[in-house]
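> sequence unknown, structure follows:
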């Protein structure tokens, strides 16, 4: 039975790219498939990125018969087998939002994916790039990979394209940061719709309305996802939050109390590191904010 990768899911149809000897046959046409009813009975749903077994039907379409085990699965956006999460945040228009960036990072850490932070629209920087450099150095010290790009000048685009080869990456971030514009630059001929920034609201129009894998060559695929500006913590337990802050993890092992919340306990190594300037105040403030938000949600639900 033939096998393939789901590259798009839309209105109950799954668009499958055939595999040949374990590699996606990029020159072959995509097969339009339905999924067998057994998936609904089992409570499972095929996702973009799934490695599937399918069969061809008499009408020239196909039927998804089987899903291979997933290496990873994201709930939002719904993508399977992603190896790298690319978080795009703009220098300006909209302004840099470190609170939202840290919230994205919590979710990505919880999912177990590798992360690449891409700072876009560097050409709009008004302070000789000092704010961008501060953000880049802050997150590199924590251990994240950070790139700076400009879709206007093309700076960083080729470096980013090379980084995205061999595997599935997911693009995510605040609306209006230039995801579609950047993808248009690194994938010639793609021609994704791009949206103007609302200066009154400070955010962009959502231009991507479904998840789709795009071939960038050399075995690399990118999932461009619907823009969104809010995330919730319903799938994450409050006791797991501190483990999603990378710089907290090695310190927490030496806290006086097991299960330390890093908020008020004595001999807390995280608080000590904060006071010594080894942890950024913004990161700790966001941790406290998220902790409170999660506690409030738990009480409501």
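Looks like it arrived, so ask away. All of these numbers come straight from a predicted model, not from anything done at the bench.
> CA atoms for contacts and neighbours, from now on please.
Fine.
> so where's the longest helix in this protein?
Ordering each helix of the chain by length in residues (DSSP state H) puts helix 281-300 first.
> tally of neighbours for the closest residue in space to residue 151 that isn't next to it in sequence?
Of all residues not flanking residue 151 in the chain, residue 182 sits nearest, at 5.6 Å (CA to CA, 6 or more residues apart in numbering). If you count neighbours by other CA atoms under 10 Å, residue 182 ends up with 24.
> One more: residue 30?
Residues near residue 30, counting by other CA under 10 Å, number 19.
> How about residue 191?
12.
> show me the residues around it that make contact.
residue 184 (CA atoms under 8 Å, 6 or more residues apart in numbering).
> go on, the one 3 residues further on?
Applying CA under 8 Å, 6+ apart to residue 194 gives the contacts 178, 180, 181, 207.
> if I look at it, how far off is residue 94?
Computed as CA to CA, to the nearest Å, the residue 194 to residue 94 distance reads 15 Å.
> Looking at the contacts of residue 194, which are in helices?
Counting by DSSP H, the part of these found in helices is 180, 181.
> so which of the contacts of residue 194 comes closest to residue 258?
Distances from residue 258 to the contacts of residue 194, taken as CA to CA, are shortest for residue 178 (43.0 Å).
> Got another one to weigh against that:
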């Protein structure tokens, strides 16, 4: 039986990319019975009489899956944040970083709209970029409008499944259009009344860009730290995780424990205070979360 990858899901149909091109498939009834939903990114076994009459027979084991947006087997997340309009937010970025790190997905930070910043703002953004690179992240400063830094992203896409994510209005569709102009994805301006953009993407689809597959998604509809436990949070901050090996107590939560290497690093300016403040806020949010039964 042929094998392929689901690259689009729309109106109950799954579009599978295989050796013979793209085949339109339906899921087997047993999937619904067993409450299994095929996802974009799934590697599947299928059978097809023609290009529009196929059936997915088996879904291969997933290495990860996201619920919102619904996609599986993601290698990395391109987190798109604008320097301005809307303003860059380290609190929101750290929340996105925690969510993707928890799902074992490599994050790449793209700060867009660099053509719109003044000298003071540019200096501030460069400082943030330096600090996040020091924490172990790849950070790209780009302008989709002026094609600045776009070429730097292509090597990161090579042979990977990437998901593009970020709040609305930051320029995700503009970035994809800059990477592959023939897409001609619809973009929306920021609403001056609401101060935010509208999501222009309605379904998840993998697009071939360079030698990789990139998912344009409707965005993360939930940024709640639902499945993360207090002891998980440390590993979602890679700069903390490295230092925690030097903490006096194993399983140190870096709050009130003595001889904590992370708190010492914050005091010495090796970890930005805002990163630690966000860590404490997220930890408290997790602890305050109502238990699920």
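Yep, it's here. Quick caveat, the model's predicted, so the values are computed rather than measured.
> Work out the TM-score between the chains.
Comparison of the two superposed chains (TM-score structural alignment, normalised by the length of structure 2) gives a TM-score of 0.94, and 292 aligned residues with a CA RMSD of 1.8 Å.
> Most neighbours among the contacts of residue 194 of structure 1, which one?
When these are compared by neighbour count (other CA under 10 Å), residue 178 ends up highest, at 26 neighbours.
> Now check it against structure 2: what is it aligned to?
By TM-score structural alignment, residue 178 of structure 1 lines up with residue 171 in structure 2.
> In this structure its match contacts residue 84, no?
No. Counting by CA atoms under 8 Å, residue 171 of structure 2 does not reach residue 84; the two are 10.7 Å apart.
> overlap in contacts of these two?
What both residue 171 of structure 2 and residue 84 touch, as defined by CA under 8 Å, 6+ apart, is the set residue 113.
> From residue 162 of structure 1, how far out is residue 220 of structure 1?
With CA to CA as the criterion, residue 220 of structure 1 and residue 162 of structure 1 are 9 Å apart.
> The two: which has the busier surroundings?
Neighbour totals were compared for residue 220 of structure 1 and residue 162, and residue 220 leads with 18 against 14 (other CA under 10 Å).
> just checking, that one touches residue 163?
No. In this structure, residue 220 of structure 1 is not within contact of residue 163 by CA under 8 Å, at 9.0 Å.
> ok, now which ones touch residue 228 of structure 1?
173, 174, 175, 206.
> What is the burial count for the closest residue to residue 229 of structure 1 other than its chain neighbours?
Once flanking residues are discounted, residue 229 of structure 1 sits nearest to residue 174: 5.0 Å by CA to CA, 6+ apart. Per other CA under 10 Å, the neighbour tally for residue 174 of structure 1 reads 25.
> Distance check, residue 174 of structure 1 against residue 4 of structure 1.
31 Å.
> same deal with residue 207 of structure 1?
For residue 207 of structure 1 relative to residue 4 of structure 1 (CA to CA), the value is 28 Å.
> And residue 240 of structure 1, by the same measure?
For residue 240 of structure 1, the distance to residue 4 of structure 1 - CA to CA - is 35 Å.
> quick one: which of those two has more around it?
Using other CA under 10 Å, the more surrounded residue of residue 240 of structure 1 and residue 4 is residue 4, with 24 against 12.
> That one and residue 53 touch, don't they?
Yes. Counting by CA under 8 Å, residue 4 of structure 1 does reach residue 53; the two are 6.6 Å apart.
> what sits against the residue mapped onto residue 73 of structure 1 from structure 2?
When structure 2 is aligned by TM-score structural alignment, residue 73 of structure 1 is paired with residue 65. Residue 65 of structure 2 makes contact with 71, 72, 73, 74, 103, according to CA under 8 Å, 6+ apart.
> Quick one: map residue 246 of structure 1 onto structure 2.
Aligned by TM-score structural alignment, residue 246 of structure 1 pairs with residue 238 of structure 2.
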